[in-house]
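K.L.:
with the input below, show me the fold.
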Amino acid sequence: MLTGKQKRYLRSLAHHLDPIFQVGKGGVNEHLIRHIEEALEVRELIKVTVLNNSGEDRDEVGQQLAEGAGAELVQVIGKIIVLYKESRDHKTIELP
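P.N.:
As a prediction, the model looks like this:
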C-alpha cells in the first residue's frame, strides 16, 4: 500500500509519460492484463488510456487492472489510469 507522499511522487514522475495501453470496447481481459504485467516489470510506472467507446467506469477499470496485474493504482484522472509495481529485475524508482 502506497502512502500519500509516495503517490504524489509517482504522480509527478508519471506526468511526462505517454499512455502505452488502451482499454476499449473489449474492456479488461486476460490478454491486456498479461501485457500490462510485462510492461510494469520493465518500466515500473505506466499510463493506460480508457477510450470513450468503453462502456465501463474508469475507476472500476483501474481497480481491475491493478488487481489483475498485482499493481498499485496511483491515480485515475479523466480517462488516464496510472499504475505502479516495483520491478524485481529492473528497479529504477526509489520511493520516498
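K.L.:
every contact and neighbour count from this point should use C-alpha atoms.
P.N.:
Fine.
K.L.:
in stretch 35-43, which residues are buried?
P.N.:
Ile36, Glu37, Ala39, Leu40, Glu41, Val42, Arg43 (16 or more other Cα atoms under 10 Å).
K.L.:
so the second one, which state does it fall into?
P.N.:
Secondary structure state of Glu37, per DSSP: H, G, I helix; E, B strand; the rest coil, is helix.
K.L.:
run a quick neighbour tally on Arg88.
P.N.:
Taking other Cα atoms under 10 Å as the neighbour definition, Arg88 ends up with a count of 9.
K.L.:
here's the other one to compare against:
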Amino acid sequence: MTAPSLTNAQIRFLRGQAHGLKAMLQVGGKGVTPALVAEVGQALEDHELIKVKVAATDRDERDALIGAIADGAGAALVQRIGHTAVLYRPSRDKRQIVLPRA
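P.N.:
Have a look, this model is predicted:
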C-alpha cells in the first residue's frame, strides 16, 4: 500500500487537525512488529489521522521506527515532534477528513 502524497497546504491542514489529538499507540522495546503495523493500519482506517508515540531514545532510531511504521501501514508522515509522530491515511470505506485542494 502506497502512502498518499500531500501538498504543503494539506500538511498544514492536517497538522491543525491533529493538534488536539492524544497519542493512540505507543511503540515500545519490541519495535515495529507485524501486530503493531496491523494495529496502526486499523487505527488509520477508523480515524484517518492518528498520533503515535515512539519510546526510542536515539533520534535516528526514532526516525527509522516512524518510517517503518508509516511504510508498513501505507500512511503519510504529517509531522514528527520529539517522540510523537502524526500519520494520515484516508479510509477506504468512510472518509471523514476532507483535504483542501491545493
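K.L.:
now the TM-score, please.
P.N.:
Laid over one another, the chains give 0.92 as their TM-score (TM-score structural alignment, normalised by the length of structure 1), with 96 aligned residues with a Cα RMSD of 1.6 Å.
K.L.:
hang on, the earlier thing: which one of the buried residues of stretch 35-43 of structure 1 is nearest to His90 of structure 1?
P.N.:
Taking Cα to Cα as the measure, His90 of structure 1 lies nearest Val42 of the buried residues of stretch 35-43 of structure 1, at 6.0 Å.
K.L.:
neighbours around the aligned partner of Lys25 of structure 1 in structure 2, how many?
P.N.:
Matched to structure 2 by TM-score structural alignment, Lys25 of structure 1 sits across from Gly29. Gly29 of structure 2: 9 surrounding residues under other Cα under 10 Å.
K.L.:
before we move on, what about Gln75 of structure 1?
P.N.:
19.
K.L.:
what range in structure 2 does the helix or strand hosting it sit on?
P.N.:
Gln75 of structure 1 belongs to strand 72-77 when assigned by DSSP states H and E. Aligning strand 72-77 of structure 1 against structure 2 (TM-score structural alignment) gives residues 76-81.
K.L.:
would you pull up how far stretch 43-59 of structure 2 lies from the middle of the chain?
P.N.:
5 Å (Cα atoms, centre = their mean, to the nearest Å).
K.L.:
now that stretch: buried residues?
P.N.:
Here stretch 43-59 of structure 2 shows 43-56 as buried, counting by 16+ other Cα under 10 Å.
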